[in-house]
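# What follows is a protein structure lacking sequence information:
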């Protein structure tokens, strides 16, 4: 069994448990998340490798972090995530990638990410729920951060904070890799 297969199975188990615990039918969760009922069935049965955007939409609709979707068993008071357990959710053949490092549910989903963008590559994100905030810190290269159609250069050593309830994206327009750490805070479900 490959790592992706194990990841899909963990996602499927967690998704079904969380959906049932919240008393949501497949149809209700699909409507909340803006994804098809068929996609949710495939995810719960570990028959698909959904896009990061789809997984984010489902997590947002459940009011949880992505970490919660991939966790199994009881959560200890201190939860350590060794490098081999961090979840790489997005990557390109050139070497760009994002890795979910840690997350929690108090008071709403809070996630910490490690990103690497190779020259000429980028990633766009759909708007998150109102009240969502992102913090990022660039450790190498120059990131071009676009928020609601406006671009900002964020060089190494610089941090940025923004409301991510609007369309946003990250791009490397330079000649060296961009490395950054990001935190995403989603408000608790209403």
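Nice, thanks for sending it over. Just so it is clear, the structure is predicted and the values come from calculations on it, not from any experiment. Residues are numbered from 1 along each chain as shown.
# C-alpha from now on. contacts and neighbour counts both.
OK.
# Looking at this structure, which helix is longest?
Selection of the longest helix in the chain by residue count, based on DSSP state H, yields helix 3-21.
# list the buried ones in the next helix or strand after it?
Moving toward the C-terminus from helix 3-21, the first helix or strand encountered (DSSP states H and E) is helix 26-33. When burial is assessed from 16 or more other C-alpha atoms under 10 Å, helix 26-33 yields the following buried residues: 26, 29, 30, 33.
# Mind giving me the packing neighbours of helix 26-33?
In terms of contacts (3 or more C-alpha pairs under 8 Å, 6 or more residues apart in numbering; DSSP states H and E), helix 26-33 is packed against helix 37-44, helix 52-62.
# The structure to be compared is supplied as follows:
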């Protein structure tokens, strides 16, 4: 019983430290680029109030929101969570890999590694339980995502089209349009995803 409580406490503490790091780095990059809250709000399409909450570490920004903020500032999400590459080799320990999405049924998405922005590449590991879904309004123009399904079946929705990527199969998709990932099967879905985004 005590062990379970400790695990929950550890998970909450890790999430809190990720949020704190993200809020500090967003503030840092905004100041480095001499960008006001109003300007970042306009560029990212995010309310000024939401930005104040994020920078004050009072909000838990979604992946989609982090993507919009990163694109508006010409950096990458990996820069925000400090898993971007550094010369010449940057080793990232397992306990340093941030979890940036949690599903309602226990799924999660972790940003394993990434390069700095604005031209950036990110490596993600997704685990989705049956019935879980993640939707995105679309990334900057030209963004390409690569998928490899380790187990289960990924339902990939891009615009009005649905695709099924089965265990052991791969896919590529332009994701500068609305898209989603979903587990419509009865078993756990695990897939690796690489995101490649070029500066406009």
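Cool, got the structure. Everything quoted here is computed from the prediction, not taken from an experiment.
# And the TM-score between them?
Their TM-score after superposition, calculated using TM-score structural alignment, normalised by the length of structure 1, is reported as 0.92; 188 aligned residues with a C-alpha RMSD of 1.8 Å.
# Just send the helices and strands packed on helix 26-33 of structure 1 back as a markdown table, with distance to residue 4 of structure 1 and mean neighbour count too.
A markdown table is the format used below for these (distance: least, C-alpha to C-alpha, whole Å; neighbours: other C-alpha atoms under 10 Å):
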| stretch | distance to residue 4 of structure 1 | mean neighbour count |
| --- | --- | --- |
| helix 37-44 | 12 | 18 |
| helix 52-62 | 13 | 19 |
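# can you redo these as TSV with distance to residue 150 of structure 1?
Listed next are the helices and strands packed on helix 26-33 of structure 1 as TSV, based on distance: least, C-alpha to C-alpha, whole Å:
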stretch	distance to residue 150 of structure 1
helix 37-44	33
helix 52-62	21
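# Give the full set of residues in contact with the counterpart of residue 91 of structure 2 in structure 1.
Applying TM-score structural alignment, one finds that residue 91 of structure 2 aligns to residue 80 in structure 1. Not one residue lies near residue 80 of structure 1 by C-alpha atoms under 8 Å, 6 or more residues apart in numbering.
# Now do residue 80 of structure 1 against residue 28 of structure 1, distance only.
Distance of residue 80 of structure 1 to residue 28 of structure 1, given as C-alpha to C-alpha, to the nearest Å: 34 Å.
# what's the answer for residue 51 of structure 1, then?
In this structure, residue 51 of structure 1 and residue 28 of structure 1 are 20 Å apart, going by C-alpha to C-alpha.
# Distance-wise, check the residue nearest to residue 58 of structure 1 when sequence neighbours are not counted relative to residue 62 of structure 1.
On the basis of C-alpha to C-alpha, 6 or more residues apart in numbering, the spatially nearest residue to residue 58 of structure 1 that is not a chain neighbour turns out to be residue 33, at 5.2 Å. Taken as C-alpha to C-alpha, the spacing of residue 33 of structure 1 relative to residue 62 of structure 1 amounts to 8 Å.
# before we move on, what about residue 105 of structure 1?
When distances are taken as C-alpha to C-alpha, residue 105 of structure 1 and residue 62 of structure 1 turn out to be 11 Å apart.
# do the same with residue 101 of structure 1
In this structure, residue 101 of structure 1 and residue 62 of structure 1 are separated by 20 Å, where distance is defined by C-alpha to C-alpha.
# Can you tell me the SS state at residue 136 of structure 1?
Here residue 136 of structure 1 is recorded as strand under DSSP: H, G, I helix; E, B strand; the rest coil.
# nearest residue to it other than its sequence neighbours?
For residue 136 of structure 1, the nearest residue in space outside its immediate sequence neighbours is residue 182; the separation is 4.1 Å by C-alpha to C-alpha, 6+ apart.
# Could you identify the residue of structure 1 that aligns with residue 36 of structure 2?
Per TM-score structural alignment, the equivalent position to residue 36 of structure 2 in structure 1 is residue 25.
# just residue 18 of structure 2 next, same as before
With TM-score structural alignment defining the correspondence, residue 18 of structure 2 maps onto residue 7 in structure 1.
# for residue 100 of structure 2, same thing?
Counting by TM-score structural alignment, residue 100 of structure 2 lines up with residue 89 in structure 1.
# looking at this, its match is in a helix?
No - under three-state DSSP, residue 89 of structure 1 sits outside any helix and is assigned strand.
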